[in-house]
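> What follows is a predicted structure for the sequence shown.
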Amino acid sequence: MSTVLTGIGIGRGVAIAPAHLLLPAPEPPADEPAAANADAAIETVRSAFATVSTQLSEAAANAAEPLSSVLEATAMMALDPTLSDDAASRIRDGVGPVTAAAAAVEGVATQLEALGGYMAERATDLRGIRGRVVATLLGEDASSSAALATRSIVVADDLAPAQTSTLDLDLVAAIVLSAGGPTGHTAIIARQLGIPCVVQAVGALEVAEGTPLAVDAASGRVVVDPSAEQIADLQSSVDREAALAADTAPGATSDGHPVQLLANVGTEEDARRAAPTAEGVGLFRTEVLFLDQATAPDAQTQTALYAGVLEQFPGHKVVVRTLDAGADKPLAFLSQADEDNPALGIRGYRLVRTAEALIQEQIEALAAASRAVPGTELWAMTPMIATPAEAADFARRARAAGVATVGVMVEVPAAALKAADILAEVDFVSLGTNDLAQYTMASDRLRGELSDLLSIWQPAVLELVATTARAGLDAGKPVGVCGESAGDPLMALVLTGLGITSLSMAASALPAVRYAVRHHTREQCERIASAALSARTAEEAQRAAAGLVADDVRTVLGL
């Protein structure tokens, strides 16, 4: 009899295929003896770290984005002398070399988990390095369990980039993790590549190798050994998703009210992949160029990268977010004081307080890229704005450099509450609903067990979105949403009803959102939004909105 596992779905895809379980990474031998020659053992361990780094760099060169950038960053982590030096110290203290290497990596991973936020996310990456180093020292093949002979659904506890690199992604029908989180690297990669994924699927590791699985990412369900009837239902979903993807018309309600449907990208490859279905870019994450770099990229390098993305969207707008780094997304080339609460520290535009030249150079590089690709509209915005004064400062710098259209992110409750004053300083704003929910609900966005609090359906979060949208309507200026909530077809109707003018999301989410918006009038969207705003709980808000969705849309999208 079929059983159903539930978790957090990433995207809307559906997949039916046999399970392929990734074996746990190898462990050091129990009671490993001390090395007979400590110096020789230390050199062997250092060589193992270097070998793993080289393997990951080679994998990055052969991988598509966003996996390529993540792998390159992980390769640099493997070369961090802190790891090999710690292992060397342990070896000299009499710890066996394999045990010492594993303990050194695990010690740093545990520290990162304690910091939370982006740093906790990197703990999984480090443990991927740990597994490879241990395998190298033991003379084992770290990728043997990842070999796929046929199209399969990959099942694991968690999936580090190092493990992902060993998979033939063309044969990965879906990914099911018993752990992980909706904003971890696996989820990001799956979302960008359109691979159905379910994380925090408790019980997934109890599935036997080769067991047929049916994954429905939209509902976060994994059916173990599905019946013929269940397979037929899911195959119908596959066919419907393919039909939705064939429609690439501009976003608009059924009565012609325009709602721009844009893509979130981080690289030129992302932009190239999104161009056929998106009307432009609503969030270009420029920090991909900066994170884990040993030195700051110069203005020429930045300009070339930005121009490469702009060239993918001639005649359309590309909204570029300036560097969202610092504090919980540290820059190797920028020395920052340790912070007890990095999510509330020097990040985003706040870097202008400690690294003004870095921010100024990026602004000038964006202006140069805009001049180099005149057929595309570059809209520049900056993250982590809390006051109108900060917005005015960024606007002054950007306009002086030659950026024509300037905006800011609304991710902090203070910015939403003062949206009218902020819009008096800039040309547009864009809501980052992931961080807005985190800061409003005082909940770490990487903690999956707090996902109910992090929902944009929470009444307090919805009210802040509505406040910002009203300020935009009053000012006659665009207000977009570029958080993952924009990719939820039901929430897209609410946002449209609130007066949001553009929705930006992973390219794989565009077809379903386009269908939902185009099958409702603006007035219907406004009624749906009003019902959601009137609810007292997140669950009530979602039910109230879903209850007003057109029957045919509910059927097609499974709402």
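Happy to help now that I have it. Residues are numbered from 1 along each chain as shown.
> Only C-alpha atoms from now on, for both contacts and neighbour counts.
Noted.
> My read is that residue 444 contacts residue 118, right?
No: applying CA atoms under 8 Å, one finds residue 444 not in contact with residue 118, separated by 9.9 Å.
> which parts of the helix or strand residue 389 falls within are buried?
Using DSSP states H and E, residue 389 sits within helix 388-401. For helix 388-401, the neighbour count (16 or more other CA atoms under 10 Å) marks 388, 390-392, 394-395, 397-399, 401 as buried.
> and what of stretch 143-156?
Applying 16+ other CA under 10 Å to stretch 143-156 flags 143, 145-146, 148, 151-156 as buried.
> Out of those residues, list just those in strands.
Using DSSP state E, the members of the buried residues of stretch 143-156 that fall in strands are 152-156.
> Remind me what the helix or strand that contains residue 47 packs against, helices and strands.
Taking DSSP H and E as the definition, residue 47 sits inside helix 38-62. Applying 3 or more CA pairs under 8 Å, 6 or more residues apart in numbering; DSSP states H and E, we find helix 38-62 packed against helix 67-78, helix 81-92, helix 97-115, helix 117-138.
> related to what we said a few turns ago, moving C-terminal from the helix holding residue 389, which element do we reach first?
strand 405-410.
> other SSEs contacting the helix or strand that that next one is followed by?
Scanning forward in sequence from strand 405-410 by DSSP H and E, the next helix or strand is helix 413-417. Under the contact criterion of 3+ CA pairs under 8 Å, 6+ apart, helix 413-417 touches helix 433-441, helix 459-475.
> and if we set it to 6 Å?
Packed against helix 413-417 by the contact rule (3 or more CA pairs under 6 Å, 6 or more residues apart in numbering; DSSP states H and E) you find no helix or strand.
> residues in contact with it?
Residues outside helix 413-417 that contact it (CA atoms under 6 Å, 6 or more residues apart in numbering) are 386, 464, 468.
> ok, structure two:
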Amino acid sequence: MAHTSLSGTPVVPGLALGPVLRARTEVDPDAIAAYEGPDSAEDALAAFDEAVTAVAEGFGARAGKASGAAAEVLTASAGLARDKGLRSTVRKNLNGGEPLLKAVNESVEFFAGLFAQQGGLMAERVTDLRDINKRLVAHLVGEPEPGVPTPEVASVLVAEDLAPSDTAGLDPELVVALVTEKGGSTSHTAIIARQLGIPCLVGVSDALSVAPGTRVLVDGTAGTMEIEPDESDAEARVARDAEEREALARWTGPAATADGVPVKLLANVADAESARKAAEAPVEGVGLFRTELSFLSTKDEPTAEQQADVYAGVLTPFAAASGDEGRYVVVRTLDAGSDKPIAYATKDHEENPALGVRGLRLSFDNPGLLDRQLDGIQQAASATGVETWVMAPMVATVAEAQAFAEQVRERGLKPGVMVEIPSAAILAHQLLEVVDFLSIGTNDLTQYTMAADRMATDLTHLTDAWQPAVLHLIAITAEAGKQAGKPVGVCGEAAADPLLAPALVGMGITSLSMATAAVRPVGARLGQVTMDACEDAAEAALAAPDPTSAREAVRKVLGL
């Protein structure tokens, strides 16, 4: 190796030392070459259906053992494997005389091309599609599915890219860090790495040029992977980092700056299990309950009563902890569409679903969809006695926010909207005249502000919440909250960044919602700095010309 260090985009902070472990991403080419396949198109389609069932059930089994983001992506992958459009295209190719493996490969690449052209969140599914293709081929030729091998010692997993199905089942005791050449800071892999709490870098050019077994030191704060570092120095640095993490693990909240200014730390949850885990953490409630994740595999729309049962499962853990003053749950209405299709809600074959009918827009032509969901939320709130706030995703105008707020208030609940579209940030002052709170979804806000696909590796520097344009939109929204005297939170992945958190608080953000694993590092960091330091960090970040300079400026201000 000519390099002694490689750089990428830091996703999860921390230090980890270990040998490089490569993901097994391909099926044995000899097995593929030897495969002849069924003679008839009918038998070939039957073999394809059997492979689909095996792959989808594999995803489903792993989803059943997971929770939160891991369960979400595995369930979505199971649905993608069973997609009727994929099967129809395979059948068409088989009837055209193509052999089975070619029919499958060409069908997957057809949809991969469509997804890539559509951009946004749909482009992120290309990795999932190709992962499914490899698993289908493996079943057809009688080989094991590709994936991450189980290491014998604690290792650093390095790959070109990782499908969510690979990262969702990782053991953080054996895989101590993730490094990928592709992917962005808001990709599914990055989100799951945060949930696992292991250092992670994405967009690391030439990462695969490092030979398996090579000792590397991954710095998830600085964004570097040092190759064959000085062993004693590296071990000492990792030991210090472990001590700091152990100290963070003892942090019990509630969150406040060093001079006593309170900051609400909340959890992002997807289901009852992740809510139970969150309720045991030092959080003051839930800042984002992603309701759509409960219905990704649901064919028919559940009734309001059926939805109420699901929502109550998430609210109940916080009712049990009702002795904690001020704990509440923020429920997001269906954020379906784009990469999260729901059979009973989303439209098929949109030309650009990332900019299409998703989120609140689903209710424009189907108002009953929102009515029934709000009824279910109201029933769950009444049954559990938990303070419940409700927010709508993909709000672009004040009129949309006002109409939504009226429906929520009719049910005795507190209304808010998400700030994910730049227009919402620009109109934050007017939005707060009609709603009671705002929540900034930094993942989509960054993507829409910078016009950059999350999965475009060569645009990773743009899909970074530290981008000056994104930070300025956050500051505009926070200032609107201060002037209106209403809460403004951040529930995107940026909230989980212990370095960015003080700057966000300095801008006027009143709550930060994140994966439960990120709560203690963020809370402990806030407790080390004063509010004046947070405001200085905000000014330094907003004055910086680029994300790297912003990070360096904030580190300097905070003395890190």
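Ah, there it is. Quick caveat: nothing in here was measured; it's all calculated off a predicted structure.
> ok, the buried residues of stretch 143-156 of the first structure vs residue 451 of the first structure, which is closest?
The nearest member of these to residue 451 of the first structure, counting by CA to CA, is residue 156 at 20.9 Å.
> Check whether residue 254 of the first structure sits in a helix, strand or coil.
coil (DSSP: H, G, I helix; E, B strand; the rest coil).
> Just give me the match in the second structure for it.
Aligned counterpart of residue 254 of the first structure in the second structure: residue 258 (TM-score structural alignment).
> any idea how far that match is from residue 69 of the second structure?
32 Å (CA to CA, to the nearest Å).
> Ok, residue 203 of the second structure next?
21 Å.
> which stretches of the stretch 201-350 of the first structure form strands?
Per DSSP state E, counting those that start in this stretch, the stretch 201-350 of the first structure carries strands over the ranges 212-216, 221-224, 260-265, 280-285, 317-321.
> counterpart of the fourth one in the second structure, which residues?
This means strand 280-285 of the first structure. Counting by TM-score structural alignment, strand 280-285 of the first structure corresponds to 285-290 in the second structure.
> got a list of contacts for the matching stretch?
266-270, 327-332, 513.
> Present those as TSV; the columns should include distance to residue 250 of the second structure and neighbour count.
Formatted as TSV, the contacts of stretch 285-290 of the second structure follow (distance: CA to CA, whole Å; neighbours: other CA atoms under 10 Å):
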residue	distance to residue 250 of the second structure	neighbour count
266	17	31
267	18	30
268	21	26
269	22	30
270	25	22
327	21	20
328	24	20
329	25	25
330	26	25
331	29	25
332	31	22
513	19	29
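> Which residue of the second structure lies farthest from its centroid?
residue 39 (43.3 Å; CA atoms, centre = their mean).
> does that residue count as helix, strand or coil?
Assigned by three-state DSSP, the conformation of residue 39 of the second structure is coil.
> mind listing what it touches?
Applying CA under 6 Å, 6+ apart, no residues contact residue 39 of the second structure.
> measure residue 316 of the first structure to residue 158 of the first structure for me?
38 Å.
> Next, the buried residues of stretch 524-536 of the first structure.
Going by 16+ other CA under 10 Å, stretch 524-536 of the first structure has these buried residues: 524-533, 535.
> For residue 159 of the first structure, what is the corresponding residue in the second structure?
By TM-score structural alignment, residue 159 of the first structure lines up with residue 162 in the second structure.
> Measure how buried that match is and give me the count.
27 (other CA atoms under 10 Å).
> thinking again about what came up before, what sits up against the helix holding residue 47 of the first structure?
By CA under 6 Å, 6+ apart, helix 38-62 of the first structure touches 68, 71-72, 75, 78, 84, 88, 133.
> Residue 271 of the first structure pairs with which position in the second structure?
So, by TM-score structural alignment, residue 271 of the first structure is matched to residue 275.
> Give the buried residues for stretch 13-28 of the second structure.
By 16+ other CA under 10 Å, the buried positions in stretch 13-28 of the second structure come out as 13-23, 25, 27.
> and which of those is nearest residue 314 of the second structure?
residue 13 (28.9 Å).
> So the closest one is in contact with residue 218, correct?
No: between residue 13 of the second structure and residue 218 there is no contact, the gap being 9.5 Å when judged by CA atoms under 6 Å.
> What number of neighbouring residues does residue 508 of the first structure come out with?
24.
> is it fair to say residue 173 of the first structure lies in a strand?
Yes: secondary structure of residue 173 of the first structure (three-state DSSP): part of a strand.
> Contact partners for it?
15, 151-153.
> Can you redo the residues you listed as TSV, where the extra columns are distance to residue 248 of the first structure?
Compiled in TSV, those are given as follows (distance: CA to CA, whole Å):
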residue	distance to residue 248 of the first structure
15	23
151	28
152	30
153	29
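> Taking the residues you listed, tell me the two that lie furthest apart.
Among those, 15 and 151 lie farthest apart (CA to CA), at 10.1 Å.
> ok, back up a step: for residue 555 of the first structure, state which of the buried residues of stretch 143-156 of the first structure is nearest.
residue 153 (26.2 Å).
> So that closest one versus residue 22 of the first structure, what's the distance?
10 Å.
> How about residue 191 of the first structure?
Distance check for residue 191 of the first structure against residue 22 of the first structure: by CA to CA, it reads 20 Å.
> Same check on residue 300 of the first structure?
From residue 300 of the first structure to residue 22 of the first structure the distance is 42 Å (CA to CA).
> Show me the helices in the stretch 451-559 of the first structure, by range?
459-475, 489-498, 510-518, 522-533, 538-546, 551-557 (DSSP state H, counting those that start in this stretch).
> For residue 196 of the first structure, which of those helices is the nearest?
Closest among the helices of the stretch 451-559 of the first structure, using CA to CA: helix 510-518, at 14.4 Å.
> what about the aligned partner of residue 506 of the second structure in the first structure, distance to residue 437 of the first structure?
In the first structure, residue 506 of the second structure lines up with residue 497, judged by TM-score structural alignment. Look at residue 497 of the first structure and residue 437 of the first structure: by CA to CA, they are 20 Å apart.
> which of these two has more neighbours?
A direct count of neighbours by other CA under 10 Å for residue 497 of the first structure and residue 437 places residue 437 higher, at 27 against 22.
> can you tell me which residues contact the more buried one?
Counting by CA under 6 Å, 6+ apart, residue 437 of the first structure has contacts 454, 461.
> Just tell me what it corresponds to in the second structure.
So, by TM-score structural alignment, residue 437 of the first structure is matched to residue 446.
> so how far is residue 431 of the second structure from that match?
From residue 446 of the second structure to residue 431 of the second structure the distance is 20 Å (CA to CA).
> who are the neighbours in contact with the alignment partner in the first structure of residue 494 of the second structure?
Residue pairing (TM-score structural alignment): residue 494 of the second structure is matched to residue 485 of the first structure. Contacts for residue 485 of the first structure were tallied using CA under 6 Å, 6+ apart; there are none.
> Sounds good, over and out.
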